[in-house]
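Novice: Sequence and predicted structure below; questions after.
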Amino acid sequence: MNGFQKLAHVLGGPNKSDANSVPKEMRLELATVQTPPPNLSILIDGINKPFGKDFLMIAEHLTRHSRIVTIAHEEQKERNLGDKTEKDLLDTDDDSPSPELTKFSYNFVELKYEDVLKKGDRVLVASVGSRYYIIDRVVRP
């Protein structure tokens, strides 16, 4: 079972095959970060009391963490960025007598994400029983 399947299982409640089990109710709610990690607390919209880290679980991508990645570069390659298309203009072969475009890859590089939740960040929270799962940051377009 991968991480997403485990989260879906926890949020979705017991297996339907278990006839004696009562399904867990899940709600999606918006909240505001009151205190950043490590003493994380959030204030859920419509509730006057913040919830502290003892009641919270947080998605890994919102924490300081490392991942192993591959970095690929190809000069002049067009990249679709969703709202626009840009060319990779990094020129790494200026001193080369060859007019060829440079292409390279760094494999198995460790990338450390440093950006954690900050006071005032808006977050999407799934609540199940007395546990609150911070799923992601949310912003208005």
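Specialist: Ah, there it is. Residues are numbered from 1 along each chain as shown.
Novice: only C-alpha atoms for contact and neighbour calcs from this point on.
Specialist: Noted.
Novice: Burial check on V109, number of neighbours?
Specialist: 11 (other CA atoms under 10 Å).
Novice: so it is in which element?
Specialist: Taking DSSP states H and E as the definition, one finds V109 inside strand 103-113.
Novice: contacting residues for L117?
Specialist: Taking CA atoms under 8 Å, 6 or more residues apart in numbering, we find L117 in contact with V33, P36, P37, L62, T63.
Novice: ok but it is inside a strand, no?
Specialist: No - counting by DSSP: H, G, I helix; E, B strand; the rest coil, L117 is not part of a strand but coil.
Novice: Can you tell me the centre-most residue of this structure?
Specialist: Computing the C-alpha centroid of the chain and ranking residues by CA atoms, centre = their mean puts H61 first, at 3.4 Å.
Novice: related to what we said a few turns ago, what is the strand holding V109 packed up against?
Specialist: On a contact count with 3 or more CA pairs under 8 Å, 6 or more residues apart in numbering; DSSP states H and E, strand 103-113 meets strand 65-74.
Novice: Alongside the first one, take a look at this:
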Amino acid sequence: MIRIEGSGASQLVQLIKELGHNIDVTIELGTVTAKPPELKIKIDNMNIELEKDDLIVAQSLTKHTRTVNLKNTGKTSIDASSVTKFLPDFLYAGQGSLTFKGAKIADSDLIAENTELEFTDELKEGDRVIVAGIHEGQTYIVLDRAVTY
């Protein structure tokens, strides 16, 4: 802490400047200039591009999987590519071919427990992002995409 001198008003101004100025975190806007895995982001009003080593990215902006429970009440629809998942005991033991187009099960529930859901919408070139600068601008956290209307 610095030594505060001068009149009462001057001391108050100096104290406010010392304690009220917080530069620990800065919030910036930027543009993705290279997609992952070689991620680069150009921060607005800065002359440099941040590279992947300077960035921490929120998981929601990456390609990742999550385990979820799904429930659909009534009017469940199953397509041909998913029939073996929902009807694992279905066997066809004849000759020739079997064509399955789909099934609509009206007034039925579909419950899928501990199902893996894959998110593939990772950052791409041109995306606008909200970035928080920490450690005096040495590290940046990519918080989310920035959208304007």
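Specialist: Alright, I've got the coordinates. Not measured: the values here are computed from a predicted model.
Novice: quick one on the thing from earlier: can you classify the residue nearest to the centre of structure 1 as helix, strand or coil?
Specialist: Each residue gets one of three states, and H61 of structure 1 gets helix by three-state DSSP.
Novice: repeat for K85 of structure 2
Specialist: Assignment for K85 of structure 2 (three-state DSSP): helix.
Novice: That one: how many residues sit nearby?
Specialist: When neighbours are counted by other CA under 10 Å, K85 of structure 2 registers 10.
Novice: Tell me the counterpart of it in structure 1.
Specialist: By TM-score structural alignment, K85 of structure 2 lines up with nothing in structure 1.
Novice: Same list (the contacts of L117 of structure 1) but as TSV, adding neighbour count.
Specialist: Shown next, in TSV, are the contacts of L117 of structure 1 (neighbours: other CA atoms under 10 Å):
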residue	neighbour count
V33	21
P36	15
P37	15
L62	16
T63	15
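Novice: could I get the residues you listed as CSV with distance to T102 of structure 1?
Specialist: Listed next are the contacts of L117 of structure 1 as CSV, based on distance: CA to CA, whole Å:
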residue, distance to T102 of structure 1
V33, 44
P36, 42
P37, 42
L62, 34
T63, 35
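Novice: lining up those with structure 2, which overlap?
Specialist: Among those, the contacts conserved in structure 2 (both residues aligned by TM-score structural alignment, their matches' CA atoms under 8 Å) are V33, P36, P37, L62, T63.
Novice: quick check, distance from the longest helix anywhere in structure 2 to the centre of its chain.
Specialist: Among all segments of structure 2 classified by DSSP state H, the helix with the greatest residue count is helix 8-20. Using CA atoms, centre = their mean, to the nearest Å, the mean C-alpha position of helix 8-20 of structure 2 is found 41 Å from that of the whole chain.
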